[in-house]
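> can you look at this prediction? I've put the sequence above it.
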Amino acid sequence: MSYKSILLNLGIDGPIEPLALVGIDLARRFDARLIGFCAADAPLPVTMAPEGAAIAAELWEQSRDEIRQRLKDLRGKFENLVAGAVETDWRGAVESPDAAMARSSRLADLIVTGAAQGASTGDSYRAADPGSLVLRAGRPVLVVANGSASLPTGRVVVAWKDTREARRAVADAVPLMAMASEVTIAAVDRNPDDWIRDGVKDVARFLDGHGIKARTEILKSDDEGNRLVDFLASVRAELVVSGAYGHSRLREWVFGGVTRSLLDEVWLNRLMSS
């Protein structure tokens, strides 16, 4: 069980080096092909006067030409950073980052991205929305800690909840957890019962079948998100594995509380599946 194709989502406004170094390192570890990806578009200028339509269209095309040049420059920087260390490919697009990313996810076993603003959308013309990425890609998404140029995987915590999303995340993260020196399965509940305890034990048994030894931790709290984050800090977690929960409201993604809490903790490396 491994990742053989990694899609690296690079922001058009850079810098790309820290995230690119993470992608290169992962591609080396798994002998995977690394696909550099970047997409952006320009909003069509709004004009009320008919005579302004031609000028608006010209300005719009100029902005898109600037994006095309930026994509060309980023491709060159990406290829220079890789310098033949791993097999690579490149995908650049002048279109909505969300749409382009969702389509390109079919190429990959794993998507690697940053999310400097956490769960916030930011400029949807210049960056893929983390909600769209995690909840629409159909692939595990590794959200790298802000500014990090490496991915330590010594201490991994599974944020367990007995849901389809969490089960998917555990299976998707097996290749990374196989590299860990310490794996903890943590569940938070206000009134932990035997159902929850049996659940974490079953996850530990599943991982054991893949040669991964894990301990279990039941955390009692009414505030699931904050208690989990506190626990992650206390054990100095280097990667957290979780399901992602949310739904679309018009063009915005509305997250469940724990998913938002984890996305907003930009110091964490987070592998999420939905």
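Alright, I've got the coordinates.
> alpha carbons only for contacts and neighbour counts from here, please
Will do.
> ok, which stretches of this structure are helices?
For the chain, the helices defined by DSSP state H occupy 17-30, 53-82, 97-104, 130-136, 164-172, 174-177, 194-208, 224-234, 257-264.
> any buried residues in the fifth one, and which?
Of the residues in helix 164-172, those buried under the neighbour-count criterion (16 or more other C-alpha atoms under 10 Å) are 165, 166, 167, 168, 169, 170, 171, 172.
> this is the other structure I want to compare:
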Amino acid sequence: MSYRTILLNLDIDRPVKPITNAAVDLASQVGARVIGLCAAQPLHSPFAMQATSSAATIAIQQMYRELEDRMEQVHQEFRAAAAGRVELEWRAEMSAPTEAIVEAARAADLIFMTAAEGAHSGDSYRTADPAGVTLRAGRPVLVAGSAAEPIASGKIVVCWKDTREARRAVADAIPLLSLAKDVTVVSVSSEPDTLLRKSNADVVSYLTHHNVRARSHISKSADETIGLLQFVDQSGADLIVSGAYGHSRLRELVFGGITRFLLDESGRNRFMSS
């Protein structure tokens, strides 16, 4: 697998240059083009929605004009930050950001976004929700740390558990893993056994045959999530690769422990597939 197109989400209220630089830097390394996407929609009050006066109509039109003006500003900043470095495409959508990303994901190999506020980020009218994107887009999602610096890939930790989501994440991350100097496949169990060690060894072998330098690490811990997080903290990893485990229940997204942590840990670079 290779990344030929990266979909970059640009939240309308956040700085454009840092996340653009990070995405373009990655695209340059893997030979991909970048689709810049900015989406937002006006927040209509119940009173404005029901009003029929010319004043209400003018107010709503003004909200749309302000969004259009800001989107064009984001567009120009995106173009300026990426100028001449990779092939670019621009998309602006008057719709909820999460919905716009999920729809546009069909045109990309990888979604690149940031989430300074954690799993469920702020105003759904103006800010994309990384949790919803990860579970719904059908594409791997790279959530940059809040600093949105270029993605260093010298050291990568793969959080391994023999599930469909983790298998998908390992396969989806190969273009990034191929750039790394140090890849550790880590599993945690209260009682590590032969099956767990064989599982880890198979993943290392799989990556080796994709020209990825990888090694296995088995940690013993009574609590799988705590043990995994302790290893991640001590590893100094530039990027964490993990399956995203979750489902929707009564319109609430419910996640496993490590997935919740990675979505909420805004200081880290996280790569997730579901």
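Ah, there it is. Bear in mind that the values here come from a model prediction, so they are computed numbers and not experimental data.
> let's have the buried residues of helix 164-172 of the first structure in TSV, adding distance to residue 37 of the first structure.
Shown next, in TSV, are those (distance: C-alpha to C-alpha, whole Å):
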residue	distance to residue 37 of the first structure
165	25
166	27
167	28
168	24
169	23
170	26
171	25
172	21
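> residue 155 of the first structure and residue 179 of the first structure: what is the separation?
As judged by C-alpha to C-alpha, to the nearest Å, residue 155 of the first structure and residue 179 of the first structure stand 10 Å apart.
> the more surrounded of those two?
Between residue 155 of the first structure and residue 179, residue 155 has the larger neighbour count (other C-alpha atoms under 10 Å), namely 19 against 16.
> tell me the contacts of the closest residue to that one other than its chain neighbours?
Computed as C-alpha to C-alpha, 6 or more residues apart in numbering, the closest residue to residue 155 of the first structure that is not its neighbour in sequence is residue 182, at 4.9 Å. Applying C-alpha atoms under 8 Å, 6 or more residues apart in numbering, we find residue 182 of the first structure in contact with 154, 155, 156, 213, 214.
> rewinding a little: out of the buried residues of helix 164-172 of the first structure, who's nearest residue 57 of the first structure?
residue 165 (43.6 Å; C-alpha to C-alpha).
> what about the closest residue to residue 238 of the first structure other than its chain neighbours, distance to residue 52 of the first structure?
Excluding the flanking residues, the one nearest residue 238 of the first structure by C-alpha to C-alpha, 6+ apart is residue 155, at 5.3 Å. Distance, residue 155 of the first structure to residue 52 of the first structure, by C-alpha to C-alpha: 58 Å.
> just residue 24 of the first structure next, same as before
For residue 24 of the first structure relative to residue 52 of the first structure (C-alpha to C-alpha), the value is 47 Å.
> tell me which of the two has more neighbours.
residue 24 (25 against 13).
> overlap of the contact sets of residue 155 and residue 179 of the first structure?
By C-alpha under 8 Å, 6+ apart, no residue touches both residue 155 of the first structure and residue 179.
> circling back to that earlier point, and the buried residues of helix 164-172 of the first structure, which is closest to residue 267 of the first structure?
residue 169 (19.9 Å).
> might one say that the closest one is in contact with residue 271?
Yes: counting by C-alpha atoms under 8 Å, residue 169 of the first structure does reach residue 271; the two are 7.4 Å apart.
> joint contacts of these two?
140, 241, 242.
> right, and the last one touches residue 160 too?
Meaning residue 242 of the first structure. Yes: between residue 242 of the first structure and residue 160 there is a contact under C-alpha under 8 Å: 6.7 Å.
> which residues are in contact with each of these two?
In contact with both residue 242 of the first structure and residue 160: residue 166, using C-alpha under 8 Å, 6+ apart.
> separation between the residue lying closest to residue 18 of the first structure once chain neighbours are set aside and residue 244 of the first structure?
In this structure, residue 18 of the first structure finds its nearest non-sequential neighbour in residue 149, 4.1 Å apart by C-alpha to C-alpha, 6+ apart. The gap separating residue 149 of the first structure from residue 244 of the first structure is 24 Å, by C-alpha to C-alpha.
> what about these two, which has more around it?
Neighbour comparison, residue 149 of the first structure and residue 244: the larger count goes to residue 244, with 28 against 18 (by other C-alpha under 10 Å).
> spatially, which residue comes closest to the more buried one, not counting chain neighbours?
Here the residue nearest residue 244 of the first structure, using C-alpha to C-alpha, 6+ apart, is residue 274, at 5.1 Å.
> ok, the one you found - contacts?
134-135, 138-140, 164-166, 168-169, 243-245.
> reformat these as CSV; add distance to residue 222 of the first structure.
Output for these, formatted as CSV (distance: C-alpha to C-alpha, whole Å):
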residue, distance to residue 222 of the first structure
134, 26
135, 26
138, 31
139, 31
140, 28
164, 22
165, 21
166, 20
168, 25
169, 24
243, 19
244, 20
245, 19
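> contacting residues for the aligned partner of the residue nearest to residue 238 of the first structure in the second structure?
Per TM-score structural alignment, the equivalent position to residue 155 of the first structure in the second structure is residue 155. Residues near residue 155 of the second structure by C-alpha under 8 Å, 6+ apart: 180, 181, 182, 183, 236, 237, 238, 239.
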